[in-house]
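Undergrad: Have a look at this prediction, sequence included:
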Amino acid sequence: MLELLRAGPGRVQRLLIETGREFPAIAALAAEAEVPIELVERELHEDLVGPGLARGVLAVADPPRSWDFDDLLEREDGPRTRRGHRLIVVCDGIVDPHNLGAVIRSAEFFGAAGVVWARDRSAPLSPAAVRASAGASERVALSQVTNLSRVLERAKQSGDWWVIGTVVDAGAALRELAVDPPGQMLLVLGSEQRGLRRLTRERCDFLVTIERAGSLGSLNVSAAAAVALATLG
């Protein structure tokens, strides 16, 4: 909530605060942005977000800006990684909103220029995803596209971007690519169960694997995202 009021106060129509609860920092930012506050009963919060999910304050707000994919590719003034690269995270069929939110959080933390995912068969930017992003959904550019494989092909045809897909096995070692990574990268993460789809794999210039020392077969997709972003960035 604090990040929403700091980064996008113009989107907030009003705040609903549970009767008997106080949030001084939030109230101060709301007053500064002239956002009205309504006191409501807890039952209304639970009706809106679900039992057990209410935390005392809700925002009624317009959705964040949805970036056009081509605008993300052409954006020169966006964030860069610590080594100065431009990197966009692409989610191929992530269906758990908590995973989506965690990926968005890692993307912002490591300086990614944006996060892209398909509108269909993917988790939406729901309240659960926003909460899991810990405010990052207000700080990083987000783009939902109709056809993921088509936009990846378009990025490749531009000649400026390299598409890097993450796979559990049989890819090149991630650390080897990280020695001298491309200056502009699309980092593609597969779904929780199936990984990258066939058409998505075919659009990748490189397939990389996070090397493991233990016996578990793979990382959770959000953990894999953090490792790959830290290594490539």
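TA: On my side now, so go ahead.
Undergrad: only C-alpha atoms for contact and neighbour calcs from this point on.
TA: Fine.
Undergrad: Look at D169 and tell me its secondary structure.
TA: With DSSP: H, G, I helix; E, B strand; the rest coil as the basis, D169 sits in coil.
Undergrad: Can you list the residue ranges for helices in this structure?
TA: 2-7, 24-32, 42-49, 69-74, 97-109, 127-132, 148-157, 174-179, 198-202, 221-232 (DSSP state H).
Undergrad: looking at those, which is buried most?
TA: Mean neighbours per residue, mean count of other C-alpha atoms under 10 Å, is largest over the helices of the chain for helix 97-109, with a mean of 25.
Undergrad: Comparison target, given below:
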Amino acid sequence: MTQPPPFDSRPDHRDGRPAKTKKPTWVIDKERARRASAAETVWLFGLHAVRDALANPARQRLRLVLTRNAADRLGEAVPASGMTPEIVDARTFDRAAPLAPDSVHQGAALEVKPLAWGPLSRIAAEGTGGARPMVVALDRVTDPHNVGAILRSAEVFGARAVVATARHAAPETGALAKTASGALERQPYLRVTNLAEALNELKAMGYVVLGLDGSGGQTLPEALAALGNRAVCLVLGAEGPGLREKTLDTCDQVVRIPYAGGFGSLNVSNAAAVALYAASLGG
């Protein structure tokens, strides 16, 4: 009796072509995510945000929509960028650039690709001088205005990166860029899949991870004074929920910002600015 072949070698197509092997679901999902990322674009708006994006050689720019007045105010930034703007009437601007109705665009909008900063390990290791290396990590901070303000403070005080999760965090948007007032073009904003893993990566590089929470037994100045000039990662959570339990467990220390009086709560962007200033003073 003839034994059957170890597998079915018959073609699945009438023309004799072999059937394609079905890809695993996780491979299909990964390819879809890659295609979606490649197709993603962001509309920046406002004179300051557009001017800084035009001056950023790392920014991939696709389409520039301006009113005549905005083009005049941007001056040499437009020809220096190599872009040819679409000049539109102010009354029809909203039809030319697909912005949210409440966007304060000042007659300037620029379609771009999100910035690619590279891996956390490289960005966190960069820097010059004897200043304390600093990184800010955000746990579920979804408000683009808060993240934009934090990016601005991070640039002012010399942080090497602001890290947030790929999900449940504010993405790169026009509102974020406008609040950042140009810092989005210069301050690395890294989105990671798993925040705890990113914190552990920083710890392996020598960073001390300080979680800011009202439950902290030690104040931030006390903790910083004991660290000298060691590198620190300041971790802040969303207003209300605060840091997740997993994030708290990953931190080396949980500290609090000291306050006077009976009210001890700060907006997350204000807390980030205070923490960055304190950390920038060194030990």
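TA: Happy to help now that I have it. Just so it is clear, the model here is predicted, and its values are computed rather than measured.
Undergrad: Quick check: TM-score for this pair?
TA: With the length set by TM-score structural alignment, normalised by the length of the first structure, the two chains reach a TM-score of 0.89; 226 aligned residues with a C-alpha RMSD of 2.0 Å.
Undergrad: Who's the closest spatial neighbour of the equivalent of V151 of the first structure over in the second structure, skipping the chain neighbours?
TA: Residue pairing (TM-score structural alignment): V151 of the first structure is matched to A198 of the second structure. Leaving aside its sequence neighbours, A198 of the second structure sits nearest to V192 (C-alpha to C-alpha, 6 or more residues apart in numbering; 7.1 Å).
Undergrad: Around the one you found, how many other residues sit close by?
TA: V192 of the second structure is flanked by 16 other residues according to other C-alpha atoms under 10 Å.
Undergrad: Wait, it touches V162, no?
TA: No: the pair V192 of the second structure / V162 is not scored as a contact, 10.7 Å apart, by C-alpha atoms under 8 Å.
Undergrad: need the contact list for A55 of the second structure.
TA: By C-alpha atoms under 8 Å, 6 or more residues apart in numbering, the residues touching A55 of the second structure are A77, A80, S81.
Undergrad: Find the centremost residue of the first structure, please.
TA: I104 (2.3 Å; C-alpha atoms, centre = their mean).
Undergrad: For that one, which non-adjacent residue is spatially closest?
TA: Using C-alpha to C-alpha, 6+ apart, the nearest residue to I104 of the first structure is S133, at 5.8 Å.
Undergrad: E126 of the second structure too?
TA: Nearest one to E126 of the second structure, counting by C-alpha to C-alpha, 6+ apart, is R160 at 7.2 Å.
Undergrad: Can you find the partner of the one you found in the first structure?
TA: Per TM-score structural alignment, R160 of the second structure is aligned with A113.
Undergrad: With R244 of the second structure as the reference, measure out to the aligned partner of the residue nearest to I104 of the first structure in the second structure.
TA: Counting by TM-score structural alignment, S133 of the first structure corresponds to A180 in the second structure. For A180 of the second structure, the distance to R244 of the second structure (C-alpha to C-alpha, to the nearest Å) stands at 26 Å.
Undergrad: quick one: which of the two has more around it?
TA: A180 (25 against 13).
Undergrad: can you tell me which residues contact that one?
TA: Contacts of A180 of the second structure (C-alpha under 8 Å, 6+ apart): H145, V147, G148, A149, I150, L151, R152.
Undergrad: quick one: which of those residues is nearest to G211 of the second structure?
TA: Of all the contacts of A180 of the second structure, G211 of the second structure sits closest to I150, with 15.9 Å by C-alpha to C-alpha.
Undergrad: Quick one: residues contacting that closest one.
TA: Contacts of I150 of the second structure (C-alpha under 8 Å, 6+ apart): A180, S269, A272, A273.
Undergrad: if I look at the aligned residue in the first structure for it, how far off is V188 of the first structure?
TA: The alignment partner of I150 of the second structure in the first structure, by TM-score structural alignment, is V103. For V103 of the first structure, the distance to V188 of the first structure equals 11 Å [C-alpha to C-alpha].
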